[in-house]
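**Student:** Give the three-dimensional model of this entry:
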Amino acid sequence: MTIKIKKLIFFGIIATLTCFYFSQEVLAEYYSSGTLISGNLLATSTVNSIEYFGYNCTTTATTTLKVQFSQDNTNWYNATHSADTWTELSDGNHLDSDRIGLYGWFADSIFYYKMQFETSNTSTTPVLDEIKIWHNG
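**Tutor:** As a prediction, this is how the structure comes out:
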C-alpha cells in the first residue's frame, strides 16, 4: 500500500470520526415537560362571546400537548369549564375543522391559554405551530 493511500485512509477515518462526534453534539434533548402561558389574546378587543379554539400541532406516541383556559390568568379550566384539568390536543391541523368549542365563556376582553408540553422520550417533543381564537363581538 502506498503512502498516499495510507494518508487518504487515515484522513478519511479522522473525517468520519469528526462528523460522528459533531452529529452526537447536535442531537437535541428536551425536558420531559414544559408550560407556555400566552399573553392576553383579547387585550385590544371587546367581544360578546368566545366560541372556538383552533390549533395546529404535532404529537407522537411519546408526546402529549394539553391546554387550559383562563379569563383572569389565575384560575385555569379545561374547554368544558372543569377547574384545574386539561383538554388534550389531537395531532394535526384543527384550525378550522374539529376545533375545540369554548361555549359558555363569558364576554370579556381578557382571555389566556396555557399549554403543557410533555414527552416520555426526551429526544422528541410535541410541537405547537399555530392557534386561532374565534369570538363574536
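**Student:** Please count neighbours and contacts with C-alpha atoms only from this point.
**Tutor:** Will do.
**Student:** Now do the helices in this structure.
**Tutor:** Secondary structure of the chain (DSSP state H): helices at 3-26.
**Student:** Another sequence for comparison is provided below:
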Amino acid sequence: MKFEIKIKFYAKVFLTILIFLGGVGVAEAAYETEGVMESENYFPTPGLSLVNSFDYSVTIPGGTTAKAQFSYDGRVWYSTAGVLGAWDTLSTGSQSLDLSTLGWQKGQLYYRLWLTSDGSATPVFSSVSVTYTPLGGAYYVYELNGTSTSANLLPSSGVEEISRFDYSVSSLPPETSLRLQFSRDEVDWYNSAGTLDGYDTLTAGDHYLNLSGLGWSGGAFYYRAIFTSDGEFTPILDSVGLRYNRDLLLKLKGLLLFKGKFQFR
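**Tutor:** Alright, predicted model coming up:
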C-alpha cells in the first residue's frame, strides 16, 4: 500500500520586490544556509503497519544538500540503517530508501528533512511517499529476552587454529540487542577478547569477530546468541560462519557457513 502527498519545501526565502514608478523592478531571492522540516505522523489511519520504503522526488542543485532521518515516535531519530542520530544523504531525481530492515510496525512514522544551501539555490521536493503493509490487526509479540546455543560447529579432529567468526544481521531494530559468546565445552563462555562471561555486541550488516587471540584449536566450538526485545521487535541473525586452519599438509583454510534465519520469537 502506498500513501502519498505532494509537497514543495523551500528554505526560508527573503524576497525583496522593488517597485519603480511606471513598472516593477527585479526580485532578489536569498536562502538560509540550512533548514529542517519535520513531518507529522505519516500513516493516514490508526493501526499497525509494517514500513517498507520512503520514496521521494527531489532536485538538488550544486552547492546544496538534502538529508533524511526517520522516527517511530517523533522524538528519537534514526537513519535507514538503524543508526541513532545518523542521516541518509539523498540523491537528485526519483529515488527510494529501504525502511524494511528497521522492522518498524508501530503504526507511526515520522520523517525529517535537513536542507543546506549556498544562499543562491535550495533543494526542492516535488513529492514524498511511504509504502507500507497494513497488518490487519495482527500483532507480533516477542519475549523480552532469549538465548540460542549452537551445536558443535567443528569436526572432531584436524582443527589447528580458529581464526574468526563471521555473521550477518539483517534486522536490529531500536530497543533490541544481539550479543554473542563462545565456548569449547558449553560450560565456560567467553567473548572474542577472551574475557570469561564477557560478550560481543553485534551490529546490523555483514561483519566478523577476530577469534585468533583466543588461541583455540581442537574439535569443539560453540556459540551462544543472546537476544533482547522490547516485545514488538526482535533482532534477526541471518547467517554465521566460522573460519579455521586445518591441520593438513597444505594448511587448507576451512570455512563453515550456516545460512538461514535465526530469530527469537
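**Student:** TM-score of the superposition?
**Tutor:** Put the two chains on top of each other and the TM-score (TM-score structural alignment, normalised by the length of structure 1) is 0.75; 110 aligned residues with a C-alpha RMSD of 1.4 Å.
**Student:** Tell me how far the closest residue in space to Ser156 of structure 2 that isn't next to it in sequence lies from Thr116 of structure 2.
**Tutor:** Counting by C-alpha to C-alpha, 6 or more residues apart in numbering, the nearest residue to Ser156 of structure 2 once its immediate chain neighbours are dropped is Gly219, at 4.4 Å. Between Gly219 of structure 2 and Thr116 of structure 2 the distance is 57 Å, computed by C-alpha to C-alpha, to the nearest Å.
**Student:** between the two, which one's more packed in?
**Tutor:** Neighbours of Gly219 of structure 2 and Thr116, each counted by other C-alpha atoms under 10 Å, are more numerous for Thr116; the result is 21 against 16.
**Student:** starting at the chain centroid, how far to the helix or strand containing Val26 of structure 2?
**Tutor:** In the assignment (DSSP states H and E), Val26 of structure 2 maps to strand 23-31. In terms of C-alpha atoms, centre = their mean, to the nearest Å, the gap separating the centre of strand 23-31 of structure 2 from the centre of its chain is 44 Å.
**Student:** Tell me the helices and strands packed up against it.
**Tutor:** Where contact means 3 or more C-alpha pairs under 8 Å, 6 or more residues apart in numbering; DSSP states H and E, strand 23-31 of structure 2 is packed against strand 13-20.
**Student:** Quick one: map Arg112 of structure 2 onto structure 1.
**Tutor:** If you follow Arg112 of structure 2 across to structure 1 using TM-score structural alignment, you land on a gap.
**Student:** Tyr142 of structure 2: neighbour count?
**Tutor:** Number of residues near Tyr142 of structure 2 (other C-alpha under 10 Å) recorded here: 16.
**Student:** same deal with the one 5 residues further on?
**Tutor:** The burial metric for Thr147 of structure 2, expressed as a neighbour count using other C-alpha under 10 Å, is 13.
**Student:** Identify the spatial nearest neighbour of it, chain neighbours not counted.
**Tutor:** Closest residue to Thr147 of structure 2 in three dimensions, ignoring its sequence neighbours and counting by C-alpha to C-alpha, 6+ apart: Ile226, at 4.6 Å.
**Student:** which one in structure 1 is aligned with that neighbour?
**Tutor:** Looks like Ile226 of structure 2 aligns to Gln116 there (TM-score structural alignment).
**Student:** Just confirm that match contacts Ser32, I think it does.
**Tutor:** No. Here Gln116 of structure 1 does not reach Ser32: they are 10.5 Å apart, not a contact under C-alpha atoms under 8 Å.
**Student:** Val187 of structure 2 maps to what in structure 1?
**Tutor:** Residue pairing (TM-score structural alignment): Val187 of structure 2 is matched to Thr74 of structure 1.
**Student:** ugh, typo on my part, it should be Asp197 of structure 2
**Tutor:** Superposed on structure 1 with TM-score structural alignment, Asp197 of structure 2 falls opposite Asp84.
**Student:** Quickly note the distance from the aligned partner of Tyr30 of structure 1 in structure 2 to Ser229 of structure 2.
**Tutor:** In structure 2, the residue equivalent to Tyr30 of structure 1 is Tyr142, according to TM-score structural alignment. Using C-alpha to C-alpha, one obtains 7 Å as the distance from Tyr142 of structure 2 to Ser229 of structure 2.
**Student:** try Gly241 of structure 2
**Tutor:** Distance of Gly241 of structure 2 to Ser229 of structure 2, given as C-alpha to C-alpha: 24 Å.
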